[in-house]
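Undergrad: Predicted model follows, preceded by the sequence.
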Amino acid sequence: MKIYIKNMVCNRCIMVVKNELEKLGIHTLNISLGEVELKNDLTETEKTNLDNHLKTFGFELIDDKKSRLIGQIKSYIIEIIHQNNSELKSNLSDYLSSKLHHDYTYLSNLFSEVEGTTIEKYFIAQKIEKVKELLVYDELSLSEIAYQMNYSSVGYLSNQFKKVTGLTPTHFKNIKEIKRKPLDEV
């Protein structure tokens, strides 16, 4: 049995969910971003108890099919940007369509309807959060960040960064108050 969990967007989230499932005596086969494969089925009462327990940590069980699909779209985008750090082998629409076995138009319309933003804007927002993280760490030059994040140029990265944040990357890097967002709030 698979269950889907909203706001499970990082490796730390996976650890928290795994610990809490173990505390509740729920055995898992596999845990990944937004998704848990359970060894045994849960009763409705167990699902309700699990959902209430997870809510105390900011997570939530996702029940309906459309919400699950939205969660999967977000998880794949977050995984591409924050975990893999590798170049997307195809464009985002083809990647999501092949992973989720749905036409991209359907995915895009569903995402926009439910989230109030487009998949592309969500993807850009996630990329900018990763750029912020890299700027704060101060280990890479802006050119290296642009290359790592698959921007065609530093200028394009700077323009997109300013459009989203209202600041230039250099200004963001120089301010002392860090203005990063948790991934589940992007």
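TA: Structure's in. What do you need?
Undergrad: Could you use CA atoms for every contact and neighbour count after this?
TA: OK.
Undergrad: and the residue nearest the centre of the chain, helix, strand or coil?
TA: In the chain, the centroid-proximal residue (C-alpha atoms, centre = their mean) is Ile78; its distance is 3.2 Å. Here Ile78 is helix, with the state taken from DSSP: H, G, I helix; E, B strand; the rest coil.
Undergrad: what packs against the host helix or strand of Ser93?
TA: According to DSSP states H and E, Ser93 maps onto helix 92-100. On a contact count with 3 or more C-alpha pairs under 8 Å, 6 or more residues apart in numbering; DSSP states H and E, helix 92-100 meets helix 65-78, helix 104-115.
Undergrad: looking at these, which is buried most?
TA: helix 65-78 (a mean of 20; mean count of other C-alpha atoms under 10 Å).
Undergrad: That one: how far from the chain's middle?
TA: Taking C-alpha atoms, centre = their mean, to the nearest Å, one finds helix 65-78 lying 9 Å from the centre of the chain it belongs to.
Undergrad: Just list what it packs against, helices and strands only.
TA: strand 2-6, helix 92-100, helix 104-115, helix 119-137.
Undergrad: Okay, one more to line up with it:
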Amino acid sequence: MKLYIKNMVCNRCKMAVQTELEKAGLEHLSVELGEISLKEKPGDQQLQQLEKSLTALGFEMIDNQKSRLIEQIKTEIIKLVHYTDTANPLKLSTILADHLHHDYSYLSNLFSSVEGTTIEKYYIAQKIEKVKELLIYNELSLSEISYQLGYSSVAHLSAQFKQVTGMTPSQFKGLQKHARKNIDDV
């Protein structure tokens, strides 16, 4: 049985969910970003207890098909941006359509109607947060960051960064306090 969880966007989130599964006495086959595969269907009481404990940690169980699909879109984008070290040569639309087994236009329309923004804008926001993270770590040059995140050039990255944040990457890097967002708040 699969359960879908909103706001499960990092490895610490997965560990927290695994802990709650163990507390509830539920055996799981896997815990992935946004998704749990259980060995068997839980009882109503176990499910309610799990939902209560996950809610207390800031997670939300998703029970309708459209909400699950939107969460899967977000999870795929987060994995692509934050957990992949090299740029993917495929278009985002192709990746999402292949992974989620739906036509991209359907995914795009659904996402826009529910989230109030486009998939592309969400993807760009995630990429800019990743750029901020890499700038703060100061281990890669802007050129290397640009390549890693699949930008066509440093100029394109810089222009997009300025459009989203209102400052250049250099200005951001020079700030004393860096204004970063949690992945699930983007």
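TA: Good, I have the coordinates. All of these numbers come straight from a predicted model, not from anything done at the bench.
Undergrad: TM between them?
TA: Superposed pair, TM-score by TM-score structural alignment, normalised by the length of structure 1: 0.97. Supporting alignment: 186 aligned residues with a C-alpha RMSD of 0.9 Å.
Undergrad: Just send the helices and strands packed on helix 65-78 of structure 1 back as JSON lines, with distance to Gly155 of structure 1 too.
TA: Converted to JSON lines, the helices and strands packed on helix 65-78 of structure 1 look like this (distance: least, C-alpha to C-alpha, whole Å):
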{"stretch": "strand 2-6", "distance to Gly155 of structure 1": "35"}
{"stretch": "helix 92-100", "distance to Gly155 of structure 1": "22"}
{"stretch": "helix 104-115", "distance to Gly155 of structure 1": "28"}
{"stretch": "helix 119-137", "distance to Gly155 of structure 1": "14"}
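Undergrad: wait, which of the ones you listed is closest to Leu61 of structure 1?
TA: Of all those, strand 2-6 sits nearest to Leu61 of structure 1, with 4.5 Å by C-alpha to C-alpha.
Undergrad: between that closest one and helix 65-78, what angle do the directions make?
TA: 70 degrees (axes from the mean of the first three to the mean of the last three C-alpha atoms, to 10 degrees).
Undergrad: Quick one: average offset of whatever helix or strand comes next after strand 2-6 of structure 1 versus structure 2, please.
TA: Using DSSP H and E, the helix or strand that follows strand 2-6 of structure 1 in sequence is helix 11-23. With mean C-alpha distance after the TM-score superposition for structure 1, helix 11-23 of structure 1 departs from structure 2 by a mean of 0.9 Å once superposed.
Undergrad: what's the angle between helix 11-23 of structure 1 and strand 2-6?
TA: Here helix 11-23 of structure 1 runs at an angle of 130 degrees relative to strand 2-6 (the same axes, to 10 degrees).
Undergrad: now what about helix 11-23 of structure 1, what contacts it?
TA: For helix 11-23 of structure 1, contacts defined as C-alpha atoms under 8 Å, 6 or more residues apart in numbering pick out Met8, His27, Thr28, Ile31, Ser32, Leu33, Leu54.
Undergrad: Skip the chain neighbours and tell me the closest residue to Phe123 of structure 1.
TA: Nearest non-adjacent residue to Phe123 of structure 1, counting by C-alpha to C-alpha, 6 or more residues apart in numbering: Ile77, 6.4 Å away.
Undergrad: can you tell me how far the one you found sits from Lys99 of structure 1?
TA: 11 Å (C-alpha to C-alpha, to the nearest Å).
Undergrad: Is it correct that the residue nearest to Phe123 of structure 1 is in contact with Lys121?
TA: No - with contact defined as C-alpha atoms under 8 Å, Ile77 of structure 1 does not reach Lys121; the gap is 11.3 Å.
Undergrad: Which of the helices and strands packed on helix 92-100 of structure 1 sits closest to Lys132 of structure 1?
TA: Short answer: helix 65-78, nearest of these by C-alpha to C-alpha, at 14.6 Å.
Undergrad: just to revisit the earlier point, just put the helices and strands packed on helix 92-100 of structure 1 in a markdown table and tack on distance to Gln160 of structure 1.
TA: A markdown table is the format used below for these (distance: least, C-alpha to C-alpha, whole Å):
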| stretch | distance to Gln160 of structure 1 |
| --- | --- |
| helix 65-78 | 18 |
| helix 104-115 | 21 |
